[in-house]
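Trainee: sequence first, predicted coordinates after that:
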Amino acid sequence: MASSDKQNPTYNDRLAADRIDSFDEELEMELDDDRLDELLLAVPPQGEESEHAMNRRLYFKELFRLQGELVKLQDWVAHKKLKVVVLFEGRDAAGKGGAIKRITQRLNPRVCRVVALPAPSEREKSQWYFQRYVSHLPAGGEMVLFDRSWYNRAGVETVMGFCTEDEREEFFRTVPEFEKMLVRSGIILIKYWFSITDEEQHARFTMRIKDPLKQWKLSPMDLESRRRWEAYTKAKEDMLERTHIPEAPWWIIEGNDKKRARLNCIAHLLTQVPYSEIDHPEVILPERVHNPDYHRHPVPREMIVPDLY
């Protein structure tokens, strides 16, 4: 971006908003539900909020409320031995990762896990296309969130020329039957597409370029995807048209506002798996056993991490 753009109020506003969101992300990881009001009142605002920005206290309250419901859903899935698969698709910087982080933030990783596969190896390229995804499907009592999925073939592989036209057509012939088979096997399959505008992706990419803590998120493939925006749009439209089936429909998340997108996604996800709260036995902390013959040995000072803070 040219240096003159730094004087552009829109750019400065976006930079400030991005910093606020980074602060919020850290707060989300630390705040405790019971102390939410008290802590938020003690936190000074980090700059002015946009006229259309979501009220931060409302956002936090709703996020924690929804995460509490996700814990109940997790317990229900484990109790009923359900198998849940959620696909997260969308353009680069559309907010998939942020939504996944908020969904899994307070859940048991033994029940709810994330699958984010790298590019296929040479061996995997020779396998049936869906084979490497099948091994990550859930057993009873598990939820699996795919951060990108088999729809790579309809998106990046198509746009970047990593698959042939015949392979692409075979994918579109196969994927509806593959997903119907998953559903018949008892898997609850939910598919989300995170949608952002051309202008919003440009702004988010710019923020990542300027932020050394987020530059790692931009790969050469991401930058090339930016150049091929229109090709991705065409591929997305074709994908939605050909794979939106009654057994596994697509759900579109409007993602320009990251906070609203996260809340809307979680709220919708909770409607896709009917659940009830599970009664748990009261947890009683056992009495500590004291052995008169036990003597704790001192830890050598050289083993202790320096107390810098």
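Mentor: Sure thing, it's come through. Just so it is clear, the structure is predicted and the values come from calculations on it, not from any experiment. Numbering: from 1, shown residues only.
Trainee: alpha carbons only for contacts and neighbour counts from here, please
Mentor: Fine.
Trainee: residues contacting the nearest residue to Cys265 once chain neighbours are set aside?
Mentor: Excluding its sequence neighbours, the residue lying closest to Cys265 (Cα to Cα, 6 or more residues apart in numbering) is Ile253, at 6.7 Å. By Cα atoms under 8 Å, 6 or more residues apart in numbering, the residues touching Ile253 are Tyr192, Trp193, Phe194, Ser195, Ala261, Asn264, Cys265.
Trainee: Three-state assignment for the first one, please.
Mentor: This points to Tyr192. Assigned with DSSP: H, G, I helix; E, B strand; the rest coil, Tyr192 falls in the strand class.
Trainee: and it, how many neighbours does it have?
Mentor: 18 (other Cα atoms under 10 Å).
Trainee: cool, and the fifth one?
Mentor: As a burial measure, the neighbour count of Ala261 was computed by other Cα under 10 Å and equals 21.
Trainee: that one is in contact with Ile252, isn't it?
Mentor: No - with contact defined as Cα atoms under 8 Å, Ala261 does not count as touching Ile252 (10.1 Å).
Trainee: next one for the comparison:
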Amino acid sequence: MNEFDRTMDTEQRDAEPQEAELQEAERHRRRRLDEELIDAYDEELEMEVDDRLQESGLQISDEARALRRVYFRELIRLQGELVKLQDWIVSTGHRLVVIFEGRDAAGKGGVIKRITQRLNPRMCRVAALPAPNNRERTQWYFQRYVQHLPAGGEMVLFDRSWYNRAGVERVMNFCTDDEYEEFFRSVPEFEKMLVRSGIQIVKYWFSITDDEQEVRFQSRIEDPLKQWKLSPMDLESRRRWEAYTHVKEVMLQRSHIPEAPWWVVQGVDKKRARLNCIHHLLSQVPYQEIEHPHVTLPARVHHPDYIRQPVPEDIIIPEIY
């Protein structure tokens, strides 16, 4: 074998493990994207679709299926406790604010959905405010958030909050240095004032890794049902990962107060993050089960002259299904 052949043979042998590594990396990437898609199913349906996943080309191991069943059982149990918490809040007139912060795709929306899933929307509200309009930009910074605070017997979940100023506004230069510093002078006093008035504040930061955010963003790109979640701001936040890390560290340090401390949720495993967050939230409120009077369904009153009028055919929707 001449020198040229030996060189080519060596390069070919070197290329084989590299190709194998690339194929394995692609298989891992595809598996993670499949897991993201599986996770997107609503809990009401997930138990029913497990047996049909292979037909759609999505693979799930027996171990993963078993873990999912444990997750569903525990989630339903915790949601039962949330209903008890709801009853206690309504009965006592307690006021609760829960703040959810974290990077884009960190899982805030997922846990909010599971918290509210079984609760009465009249007492458990979600506040997800858009960017401030021109009028709101001239107001006291906290003013537009105040109107969403709970009355007695209510719980409000802030899907992002006044901490936008300490995060996205700082990174994207939407606020000045003076406004940024004024926020950190004001926010401890603002939250202490709310607590003194009887509002309980619980603050969560959802923490994920660089790699996990990339997988979740890629999943949004590939899934047409989730593409709406991916905004130009999300893409820019991906590019500025390190800047977000810095402002997050400053925020946790400068706004962690005894009256309203920060709690960090490890969010790489979505299902564990949801369960851990709900479990912790329940532990923060001294709720008790409220006894309800026995409900008896009254008999319907029948009148001999009652006639139900027919509905006009032209206003009945077509029965396609």
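Mentor: Happy to help now that I have it. Bear in mind that the values here come from a model prediction, so they are computed numbers and not experimental data.
Trainee: TM value for the aligned chains?
Mentor: The TM-score (TM-score structural alignment, normalised by the length of structure 1) is 0.91; 295 aligned residues with a Cα RMSD of 1.9 Å.
Trainee: which of the contacts of Ile253 of structure 1 count as buried?
Mentor: Neighbour counting over the contacts of Ile253 of structure 1 (16 or more other Cα atoms under 10 Å) leaves Tyr192, Trp193, Phe194, Ser195, Ala261, Asn264, Cys265 as the buried ones.
Trainee: for whichever residue in structure 2 pairs up with the second one, give me its contacts.
Mentor: If I follow you right, that is Trp193 of structure 1. Matched by TM-score structural alignment, Trp193 of structure 1 corresponds to Trp205 in structure 2. Contacts for Trp205 of structure 2 (Cα under 8 Å, 6+ apart) come out as Phe100, Glu101, Gly102, Trp262, Trp263, Val264, Val265.
Trainee: if any of these are buried, put those into a ChimeraX selection.
Mentor: To isolate the buried members of the contacts of Trp205 of structure 2 in ChimeraX, using 16+ other Cα under 10 Å:
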select :100,101,102,262,263,265
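Trainee: can you classify Phe146 of structure 1 by secondary structure?
Mentor: Reduced to three states by three-state DSSP, Phe146 of structure 1 is strand.
Trainee: which residue in structure 2 aligns with it?
Mentor: Phe146 of structure 1 maps onto Phe158 in structure 2, by TM-score structural alignment.
Trainee: nearest spatial neighbour of the aligned partner of Thr243 of structure 1 in structure 2, skipping sequence neighbours?
Mentor: Taking TM-score structural alignment, Thr243 of structure 1 has Ser255 as its aligned residue in structure 2. Leaving out its chain neighbours, the residue that sits closest to Ser255 of structure 2 by Cα to Cα, 6+ apart is Pro188, at 6.2 Å.
Trainee: I'd guessed Glu277 of structure 1 sits against Trp76; true?
Mentor: Yes - between Glu277 of structure 1 and Trp76 there is a contact at 6.9 Å, judged by Cα under 8 Å.
Trainee: neighbour count winner among those two?
Mentor: The neighbour comparison of Glu277 of structure 1 against Trp76 (other Cα under 10 Å) goes to Trp76, with 19 against 12.
Trainee: who's in contact with the host helix or strand of the more buried one?
Mentor: Taking DSSP states H and E as the definition, Trp76 of structure 1 sits inside helix 56-80. Residues from elsewhere that reach helix 56-80 of structure 1 (Cα under 8 Å, 6+ apart): 28, 33, 36-37, 40, 83-84, 102-103, 106-108, 111-112, 140-143, 259-260, 263, 266-267, 270, 273, 275-278.
Trainee: over to stretch 129-146 of structure 2?
Mentor: Asp159, Arg160, Ser161, Trp162.
Trainee: list the buried ones in that stretch?
Mentor: Tyr141, Phe142.
Trainee: and Leu235 of structure 2, what pairs with it in structure 1?
Mentor: For Leu235 of structure 2, the residue aligned by TM-score structural alignment is Leu223.
Trainee: contact partners for that match?
Mentor: Applying Cα under 8 Å, 6+ apart, no residues qualify as near Leu223 of structure 1.
Trainee: now the helix or strand it falls within on structure 2. Mean distance?
Mentor: Using DSSP H and E, Leu223 of structure 1 sits within helix 220-227. When structure 2 is superposed, helix 220-227 of structure 1 averages 0.5 Å from its matched positions, counting by mean Cα distance after the TM-score superposition for structure 1.
Trainee: that older thread, near the residue nearest to Ser255 of structure 2, how many other residues are there?
Mentor: As a burial measure, Pro188 of structure 2 scores 17 neighbours (other Cα under 10 Å).
Trainee: cool, the one 3 residues further on as well?
Mentor: By the measure other Cα under 10 Å, the count of residues near Glu191 of structure 2 is 18.
Trainee: how near is it to Glu179 of structure 2?
Mentor: Taking Cα to Cα, to the nearest Å as the criterion, Glu191 of structure 2 is separated from Glu179 of structure 2 by 18 Å.
Trainee: also Leu82 of structure 2?
Mentor: 38 Å.
Trainee: more neighbours, these two?
Mentor: With neighbours defined as other Cα under 10 Å, Leu82 of structure 2 and Glu179 compare such that Leu82 has more, 22 against 15.
Trainee: corresponding residue for that one in structure 1?
Mentor: In structure 1, the residue paired with Leu82 of structure 2 is Leu70, using TM-score structural alignment.
Trainee: ok, now how distant is that match from Val85 of structure 1?
Mentor: 15 Å.
Trainee: tell me the contacts of the most centrally placed residue in structure 1?
Mentor: Residue closest to the mean C-alpha point of structure 1, counted by Cα atoms, centre = their mean, is Ile100 at 2.0 Å. For Ile100 of structure 1, the contact set (Cα under 8 Å, 6+ apart) comprises Leu145, Asp147.
Trainee: now which residue in structure 2 aligns to it?
Mentor: Per TM-score structural alignment, Ile100 of structure 1 is aligned with Ile112.
Trainee: do Gly90 of structure 1 as well
Mentor: By TM-score structural alignment, Gly90 of structure 1 lines up with Gly102.
Trainee: can you check Met29 of structure 1 too?
Mentor: Using TM-score structural alignment, Met29 of structure 1 lines up with Glu44 in structure 2.
Trainee: excluding sequence neighbours, find me the nearest residue to Ile209 of structure 1.
Mentor: Gln215 (5.5 Å).
Trainee: what about that neighbour, distance to Arg260 of structure 1?
Mentor: Taking Cα to Cα, one finds Gln215 of structure 1 at 24 Å from Arg260 of structure 1.
Trainee: quick one: end-to-end length of stretch 263-277 of structure 2, please.
Mentor: Stretch 263-277 of structure 2: ends 9 Å apart by Cα to Cα.
Trainee: just to be sure, Arg14 of structure 1 is in a strand?
Mentor: No - secondary structure of Arg14 of structure 1 (three-state DSSP): helix, not part of a strand.
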